[in-house]
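Enquirer: Structure here, sequence nowhere to be found:
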């Protein structure tokens, strides 16, 4: 049964549905670190202070340790608890510099893109995020902005990183995302294509600069 927030999201995006996710689990992260170290399960189990049998169950997703054990394993492997629980190193570092916000990322994302008049296809086209990524943010109610996505949104929508982390309020810009999209394409265009566009907009043509 949908709660009120789920109903609101479905009303905003009636043609779209939720997506299924397979997050990186604790066991998958352990296996990844072990393989990067080139160690057997026996060697790795000794390193973190457990048995091969327990490690095997962790890696197979059959067992999850208490947080005190996760902290112990993280210390033995010289990684953060967040990273061991599935976050990337960049995301863990990013989270550590973000202040806690009352407004979750997905709400900021919806508010900013709605303010810009962007529907999901527009967001995909302008930001370079996939349809799946956008729907994951919205329908899975992503609480915190992953660093790569926050950086990509900041660059393509010209919105400060602090807005996506909840540290600043969004201020409507004078230039629309579509105009910025056109400007980026114009900068990459040939002189001929630039002048074709300028002609259509009743602007003076530009001339190729002569090099002495």
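Expert: Cool, got the structure. Here the structure is a predicted model, which is why all the values come from computation and not from measurement.
Enquirer: Please make it C-alpha for all contacts and neighbour counts, starting now.
Expert: Will do.
Enquirer: Tell me where this protein has helices.
Expert: 4-12, 26-37, 41-48, 52-59, 67-77, 81-84, 89-97, 105-115, 120-127, 131-139, 147-157, 161-164, 177-188, 191-200 (DSSP state H).
Enquirer: Take the ones you listed and write them to TSV, including mean neighbour count.
Expert: As requested, the helices of the chain are exported to TSV (neighbours: other C-alpha atoms under 10 Å):
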stretch	mean neighbour count
helix 4-12	13
helix 26-37	17
helix 41-48	17
helix 52-59	17
helix 67-77	15
helix 81-84	20
helix 89-97	14
helix 105-115	18
helix 120-127	16
helix 131-139	18
helix 147-157	17
helix 161-164	20
helix 177-188	13
helix 191-200	14
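Enquirer: and the comparison structure, right after this:
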């Protein structure tokens, strides 16, 4: 697995930032960025969180615990809305196997549902599906 410094350098270079630019962005010196990239210095928790938030990656990715930059997490509100939707008799035909499906398949179905919800935001009754 990659180190924090390797991931930091990759994110910086993938975004065409010099160490100086990166330092300005996060209010750190160029030498501090260099030390983090060489793994000579451990990053403060806030700095790691700021990088994760700014570049939309997980801290587990930054610290080399996973090679997946951003995990797909379904929160409990999304889960509840999804299950209410599939338990509606009008919708249940399509999702009848959801509750008995393996967790991996259920996660995929929730992701599809989130995509459909996003596409339908702002749609009014009478609008053609997929148009808002």
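Expert: Cool, got the structure. Because the structure is a prediction, the values reported are computed rather than measured.
Enquirer: overall similarity of the pair, as a TM-score.
Expert: Put the two chains on top of each other and the TM-score (TM-score structural alignment, normalised by the length of the second structure) is 0.48; 76 aligned residues with a C-alpha RMSD of 2.2 Å.
Enquirer: Could you pick out the longest helix of the second structure?
Expert: Identified as the longest helix of the second structure according to DSSP H is helix 103-120.
Enquirer: Buried residues of it, list them for me.
Expert: Using 16 or more other C-alpha atoms under 10 Å as the test for burial, helix 103-120 of the second structure gives 106, 107, 109, 110, 111, 113, 114.
Enquirer: Any figure for the gap between the third one and residue 87 of the second structure?
Expert: Using C-alpha to C-alpha, to the nearest Å, one obtains 14 Å as the distance from residue 109 of the second structure to residue 87 of the second structure.
Enquirer: what does residue 12 of the second structure give?
Expert: Residue 12 of the second structure is 46 Å from residue 87 of the second structure, by C-alpha to C-alpha.
Enquirer: Verify the stated contact: residue 81 of the first structure with residue 69.
Expert: No. Under the criterion of C-alpha atoms under 8 Å, residue 81 of the first structure is not in contact with residue 69, lying 10.1 Å apart.
Enquirer: For residue 82 of the first structure, give its distance to residue 33 of the first structure.
Expert: Counting by C-alpha to C-alpha, the gap from residue 82 of the first structure to residue 33 of the first structure is 14 Å.
Enquirer: What of residue 115 of the first structure?
Expert: 42 Å.
Enquirer: ok, now residue 56 of the first structure?
Expert: 14 Å.
Enquirer: OK, contacts around residue 82 of the second structure?
Expert: 110, 113 (C-alpha atoms under 8 Å, 6 or more residues apart in numbering).
Enquirer: any chance you could map the helices in the second structure?
Expert: For the second structure, applying DSSP H gives helices covering 4-14, 19-26, 30-37, 45-55, 59-62, 76-87, 89-95, 103-120.
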